[in-house]
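[1] The sequence isn't on hand, but the structure is:
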């Protein structure tokens, strides 16, 4: 495993290729909703949690503010969200769904089934893969968190 320098032998490439393929799979499913994949992810968080600070949204999506801010600006221009300063802390910005953003929730309920059908995995395989990738993500982030605490 350690000496395999073939592209096909790299876990990083397999994950990269799968990520690109999955994102491309979402494109035609989200297009009728007028959404990009990153916009869909933002909406998923807001539908689940309601009003969310930009900081918490970034943490949930694992995005830095340099990536998240332009995305939210485009979503605000499209009428999907509003950004408002929190009255109790002017430094904190709250992201709020508009009526238009909230209305997309109902048609978006078809997205997971469309993706599952396109992927062709059984429900238990789909869940197992999701859980394994989540565990991998946590394992990758864990050492960084421990390093930061000891610094």
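    On my side now, so go ahead. This structure is a prediction, so every number in the text was calculated from the model and none was measured.
[2] Going by C-alpha atoms from here, please, whenever you check contacts or count neighbours.
    Will do.
[3] Grab the longest strand from the protein for me.
    strand 89-97 (DSSP state E).
[4] can you give me the helices in the protein?
    Assigned by DSSP state H, the chain shows helices spanning 11-30, 37-49, 54-61, 65-77, 99-103, 105-108, 111-119, 123-150.
[5] what sits against the residue minimising distance to the centre of the chain?
    Geometric centre of the chain, nearest residue: residue 41, 4.1 Å, by CA atoms, centre = their mean. Counting by CA atoms under 8 Å, 6 or more residues apart in numbering, residue 41 touches residue 61.
[6] that older thread, which of the helices of the chain sits closest to residue 3?
    Residue 3 lies closest, by CA to CA, to one member of those: helix 11-30, at 12.8 Å.
[7] for the closest one, the distance to its chain's centre please.
    Helix 11-30 sits 13 Å away from the centroid of its parent chain (CA atoms, centre = their mean, to the nearest Å).
[8] and the angle for that helix with helix 111-119?
    Interaxial angle of helix 11-30 relative to helix 111-119 (axes from the mean of the first three to the mean of the last three CA atoms, to 10 degrees): 120 degrees.
[9] Give me the angle between helix 11-30 and helix 37-49.
    Inter-element angle recorded for helix 11-30 and helix 37-49: 80 degrees (by the same axes, to 10 degrees).
[10] Second structure follows, compare the two:
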């Protein structure tokens, strides 16, 4: 039997009981940290009239104006079912345009409007403010980012 085999007996050993304690999990502090970071972003993004997910989309567009929806989804690890309503809301706000691809009409490409481009100037303050809210030194932040990226690659 492998260590991944489930135990069907009605009693758990002490070691197995330790495995299911909340304080012994990696997932819980990771989940809690992600939620705390998103909560810390909220007041800053409220000033830009963006949700956290919309902010992520905008950061990709500020770097890759004209990206197609499929590429955007790959960069953000989001499927089209999640992205489509998000992009519609950004389009309604007047900061993003969705156009059919010039070479393939089935492809939807995303472009910043003037308003979306102007929002970039305001958004520069967000990472600076977040840096002040997170009391980790630069080396710790770099290591945290590296470990998160390694975890994502391992799970995907």
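    That came through, no problem. Everything quoted here is computed from the prediction, not taken from an experiment.
[11] TM-score for the pair, please.
    TM-score for the superposed chains, counting by TM-score structural alignment, normalised by the length of the first structure: 0.89, backed by 141 aligned residues with a CA RMSD of 1.3 Å.
[12] returning to that earlier point: and the residue nearest to the centre of the first structure, what's its match in the second structure?
    If you follow residue 41 of the first structure across to the second structure using TM-score structural alignment, you land on residue 56.
[13] Look at residue 111 of the first structure and say how many residues are nearby.
    Burial of residue 111 of the first structure is recorded as 15 neighbouring residues (other CA atoms under 10 Å).
[14] before we move on, back to that, for the residue nearest to the centre of the first structure, give its distance to residue 19 of the first structure.
    Residue 41 of the first structure sits 14 Å away from residue 19 of the first structure, going by CA to CA, to the nearest Å.
[15] Kindly report the same for residue 128 of the first structure.
    As judged by CA to CA, residue 128 of the first structure and residue 19 of the first structure stand 17 Å apart.
[16] what do you get for residue 26 of the first structure?
    11 Å.
[17] Look at these two and report which has more neighbours.
    residue 26 (19 against 12).
[18] which residue lines up with residue 89 of the first structure in the second structure?
    Checking with TM-score structural alignment, residue 89 of the first structure has residue 104 as its match.
[19] what about the helices of the first structure, which gets the closest to residue 5 of the first structure?
    That would be, of the helices of the first structure and by CA to CA, helix 11-30, which comes in at 10.9 Å.
[20] against the second structure, where does the closest one fall?
    Under TM-score structural alignment, the match for helix 11-30 of the first structure is residues 26-45.
[21] And stretch 61-74 of the first structure, by the same measure?
    With TM-score structural alignment as the criterion, stretch 61-74 of the first structure aligns to 76-89.
[22] Any buried residues in the matching stretch, and which?
    Buried residues in stretch 76-89 of the second structure, counting neighbours by 16 or more other CA atoms under 10 Å, are found at 83, 87.
[23] and what of stretch 53-63 of the first structure?
    Judged by neighbour count (16+ other CA under 10 Å), stretch 53-63 of the first structure contains these buried residues: 53, 54, 55, 57, 58.
[24] Repeat that for stretch 84-104 of the first structure.
    Applying 16+ other CA under 10 Å to stretch 84-104 of the first structure flags 93, 94, 95, 96, 97, 101, 102, 104 as buried.
[25] Roughly how far does residue 145 of the second structure sit from residue 136 of the second structure?
    The gap separating residue 145 of the second structure from residue 136 of the second structure is 12 Å, by CA to CA.
[26] With residue 58 of the second structure as the reference, measure out to the closest residue to residue 87 of the second structure other than its chain neighbours.
    Spatially, and ignoring its direct neighbours in sequence, residue 87 of the second structure is nearest to residue 96 (7.6 Å; CA to CA, 6 or more residues apart in numbering). Per CA to CA, residue 96 of the second structure is found 9 Å from residue 58 of the second structure.
[27] Need the residues touching each of those two.
    residue 116.
[28] ok so, going back, most widely separated two among the buried residues of stretch 53-63 of the first structure?
    Once CA to CA is applied, the buried residues of stretch 53-63 of the first structure give 53 and 58 as the farthest pair, at 8.5 Å.
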